[in-house]
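Asks: below are the sequence and a predicted model for it; my questions follow.
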Amino acid sequence: MTFSIVGFDPETKELGIAVQSKFLGVGAVVPWAKAGVGAVATQSYANTSYGPKGLELLASGKSAQETLDQLVSEDEQGEYRQVGIVDANGNAATFTGEKCYDWAGGITGENFAAQGNILVNEETVTEMGRVFLETKGTLAERLLLALDAGQAAGGDSRGMQSAAILVVKEKGGYAGFNDRYIDLRVEDHPDPIKELIRIYKLQQLYFAPTKEENILEITGEVREELVDQLVRFNYLERSQVDDEALFEAITTYIHTENFEAREQEKGKIDREILEYMRNK
């Protein structure tokens, strides 16, 4: 009752999984990944030991296919399982046990494995693969668009409930202390993939680095609008608008709204912060 796509980006070395299911909190069960090692999606009567065991086997030097073969062969109920694996070289493998409920199956391609069970149709899986290969953008964007395309093509025959995305890369986590670059979950929602995409966009707003072309000088019309917005949100009184008061108000706003990752040197602001203020 789940469909997923596991992928690798050879340029950034990111590894990740996107998944949707008619199942509460699918993100706590299916996706497993470790930077520089690989990514595993374990589903259909999911054996969650496939996650850590699979990553351990990959880290020991086994390929995606070798890892998958060993996991299934050591599992007495392997024919109930479904698994997708991508290793740190982009090699992919997928497995669907004979006792998985129809429609069930998977495909592999360059740097990805896509699979699902209890689906409306095979196109759910083939569309995920097609969109992943044809889409430009970050690994997370490609995984999310592929997942959304799978739903549009048919999806889980029992409906929708939860979705998740996990992307890892070296020092990609908060402040660089771990590899969890993107780790987002929608636990229970009538349209979990759309909600996951919305949350992903928020995650990028808060934590993605500022693009050079978005750094604005706080002068002229930018300064006037920024003052208007800070007054509107009660961070500034119009009678206090000197440069120092403006800088203090901007700093307070940024720290209150958790935009520290986009904070600029004095006299400059990230365009996306100003747009956020404008649209809030």
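Replies: Cool, the structure landed.

Asks: going forward, measure contacts and count neighbours with C-alpha atoms only.
Replies: Will do.

Asks: ranges for the helices of the stretch 101-250 of the chain?
Replies: 123-134, 139-153, 192-207, 220-232, 243-256 (DSSP state H, counting those that start in this stretch).

Asks: JSON lines for these, including distance to residue 7 and mean neighbour count?
Replies: Below are those laid out as JSON lines (distance: least, C-alpha to C-alpha, whole Å; neighbours: other C-alpha atoms under 10 Å):
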{"stretch": "helix 123-134", "distance to residue 7": "8", "mean neighbour count": "22"}
{"stretch": "helix 139-153", "distance to residue 7": "7", "mean neighbour count": "24"}
{"stretch": "helix 192-207", "distance to residue 7": "17", "mean neighbour count": "17"}
{"stretch": "helix 220-232", "distance to residue 7": "41", "mean neighbour count": "15"}
{"stretch": "helix 243-256", "distance to residue 7": "34", "mean neighbour count": "16"}
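
Asks: report the separation between residue 109 and residue 276.
Replies: 38 Å (C-alpha to C-alpha, to the nearest Å).

Asks: and those two? Which one has more around it.
Replies: residue 109 (16 against 10; other C-alpha atoms under 10 Å).

Asks: OK, contacts around that one?
Replies: 92, 129 (C-alpha atoms under 8 Å, 6 or more residues apart in numbering).

Asks: I'd like the helices of the stretch 101-250 of the chain as TSV, with distance to residue 114 appended.
Replies: Output for the helices of the stretch 101-250 of the chain, formatted as TSV (distance: least, C-alpha to C-alpha, whole Å):
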stretch	distance to residue 114
helix 123-134	6
helix 139-153	9
helix 192-207	16
helix 220-232	46
helix 243-256	40
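
Asks: indicate which one of these is closest to residue 6.
Replies: helix 139-153 (7.7 Å; C-alpha to C-alpha).

Asks: and of the helices of the stretch 101-250 of the chain, who's closest to residue 41?
Replies: Across the helices of the stretch 101-250 of the chain (criterion: C-alpha to C-alpha), the nearest stretch is helix 139-153, sitting at 13.0 Å.

Asks: in addition, the following structure is provided for comparison:
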Amino acid sequence: MTSDQGPIVQSALLRSELVRLRKAKKLTQEQVARQLEWSPSKLIRVEGGKNAITRTDLQALLGVYDVTSEERQERLQALARGAREPAWWNAYRGEFDPGFLNYVAYSAGAAYIRQFHGTVVPGLIQTPEYADVLSTSKATERARGLAVKLRIQRQEELAKRQNPPRQHYIIDEAVIRRHVGIRIDPGIMPAQLNHIADTSERDDLLTIRVIPFSAGAHPGLDGPFSLLEFDGDLDDVLYLEGRPGASVMVSGDDDKIPEYRDTFEVLREHALSADESIALMRQAAEDLMA
């Protein structure tokens, strides 16, 4: 049994299940470590994601937890193998904010991505030309090229997955009215809008909705955010986008997560329907070409 959720999510899923199995047996970390003749710190590092787990060590843990089903053992071993695989985003280490790359890692394995943005098209639905214009503030041509490459590779890697995630984006009308790229090529923004409309029409897993100016003020004006959900027993992740080094990612029982789930539903109520949003984007593309 294989998974294509990426090493970070597979590691998190494995660790979550191992902790749950231990607690179901009413065992402490110290008791498990004593049975296996491990140091307590070894199990703490394994459960905390600081250490990769070998096939032998995982089999030993499953023995302590009385996991005898071959199917379940193989599923957990598959997660362990996946967790040890190199991550494609490692090529960008040292080039981008570590917090953002951590978000990239989790979004690569998400089952459901929800995002609101009020100023630009979300990265996972940007065209290369649009992404290039947004990257002009980078200090060097190399940094600019890497920024575009990362955005497009994220799209390509999600598309490769056997079970790609559902994606639901809500954007403000300001996003589709700003003529990004007008000084370079007036066709960049219209092409971007038609790309979004075309993609959403042919992809049942992709929904894009626009909050029109006529809706007035709305909670999204506080800033962009993303919510990630996962298959399996893994907590949701919330990513609050800010300037480099100022973004925040939280998970677990943080109160912000249900708060932003509610915010997304409020934004959905403010937004046009998917069909109305596509029609508005196509009209905006025509207006920008006029």
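Replies: Good, I have the coordinates. The model shown is predicted, which means the values in this text are computed figures rather than measured ones.

Asks: give me the TM-score for these two chains.
Replies: TM-score for the superposed chains, counting by TM-score structural alignment, normalised by the length of the first structure: 0.27, backed by 137 aligned residues with a C-alpha RMSD of 6.8 Å.

Asks: and of the helices of the stretch 101-250 of the first structure, who's closest to residue 87 of the first structure?
Replies: helix 139-153 (14.7 Å).

Asks: against which helices or strands is the host helix or strand of residue 273 of the first structure packed?
Replies: Using DSSP states H and E, residue 273 of the first structure sits within helix 271-279. Taking 3 or more C-alpha pairs under 8 Å, 6 or more residues apart in numbering; DSSP states H and E as contact, the helices and strands that helix 271-279 of the first structure lies on are helix 220-232.

Asks: where exactly do the strands run in the stretch 101-250 of the second structure?
Replies: Assigned by DSSP state E, counting those that start in this stretch, the strands in the stretch 101-250 of the second structure fall at 112-117, 166-172, 206-211, 225-229, 237-240, 248-251.

Asks: mean neighbour count, those strands: which tops it?
Replies: Each of these was scored by mean neighbour count; the highest is strand 206-211, a mean of 24, by mean count of other C-alpha atoms under 10 Å.

Asks: touching that one from outside, list them.
Replies: Residues contacting strand 206-211 of the second structure (C-alpha under 8 Å, 6+ apart): 166-173, 196, 199-200, 267-268, 270-274, 277-278.

Asks: buried sites along the helix or strand hosting residue 265 of the second structure?
Replies: Per DSSP H and E: residue 265 of the second structure is located in helix 256-270. By 16 or more other C-alpha atoms under 10 Å, the buried positions in helix 256-270 of the second structure come out as 257, 260, 263-264, 267-268, 270.

Asks: of those, closest to residue 115 of the second structure?
Replies: residue 264 (8.1 Å).

Asks: identify the residue spatially nearest to that closest one, adjacent ones excluded.
Replies: residue 116 (7.5 Å; C-alpha to C-alpha, 6 or more residues apart in numbering).

Asks: and what of residue 82 of the first structure?
Replies: Looking at residue 82 of the first structure with C-alpha to C-alpha, 6+ apart, the closest residue is residue 96, at 4.5 Å.

Asks: can I assume the one you found is in contact with residue 68?
Replies: No - using C-alpha atoms under 8 Å, residue 96 of the first structure makes no contact with residue 68, being 10.8 Å away.

Asks: between the two, what contacts are shared?
Replies: Counting by C-alpha under 8 Å, 6+ apart, the residues touching both residue 96 of the first structure and residue 68 are residue 83.

Asks: how about residue 183 of the first structure, what does it touch?
Replies: Taking C-alpha under 8 Å, 6+ apart, one finds 164-167 in contact with residue 183 of the first structure.

Asks: now it: how far from residue 66 of the first structure?
Replies: Taken as C-alpha to C-alpha, the span from residue 183 of the first structure to residue 66 of the first structure is 27 Å.

Asks: how much space is there between the residue nearest to residue 82 of the first structure and residue 115 of the first structure?
Replies: 8 Å.

Asks: so which of those two has more stuff around it?
Replies: Remark: of residue 96 of the first structure and residue 115, residue 115 carries more neighbours, 30 against 23, as counted by other C-alpha under 10 Å.

Asks: once you drop chain neighbours, what's closest to the more buried one?
Replies: Using C-alpha to C-alpha, 6+ apart, the closest residue to residue 115 of the first structure is residue 106 (3.9 Å).

Asks: am I right that residue 114 of the first structure is in contact with residue 94?
Replies: Yes - the criterion here is C-alpha under 8 Å, and residue 114 of the first structure meets it with residue 94 at 7.4 Å.

Asks: so for these two, which sits in the more crowded spot?
Replies: Between residue 114 of the first structure and residue 94, counted using other C-alpha under 10 Å, the more crowded position is residue 114 (35 against 24).
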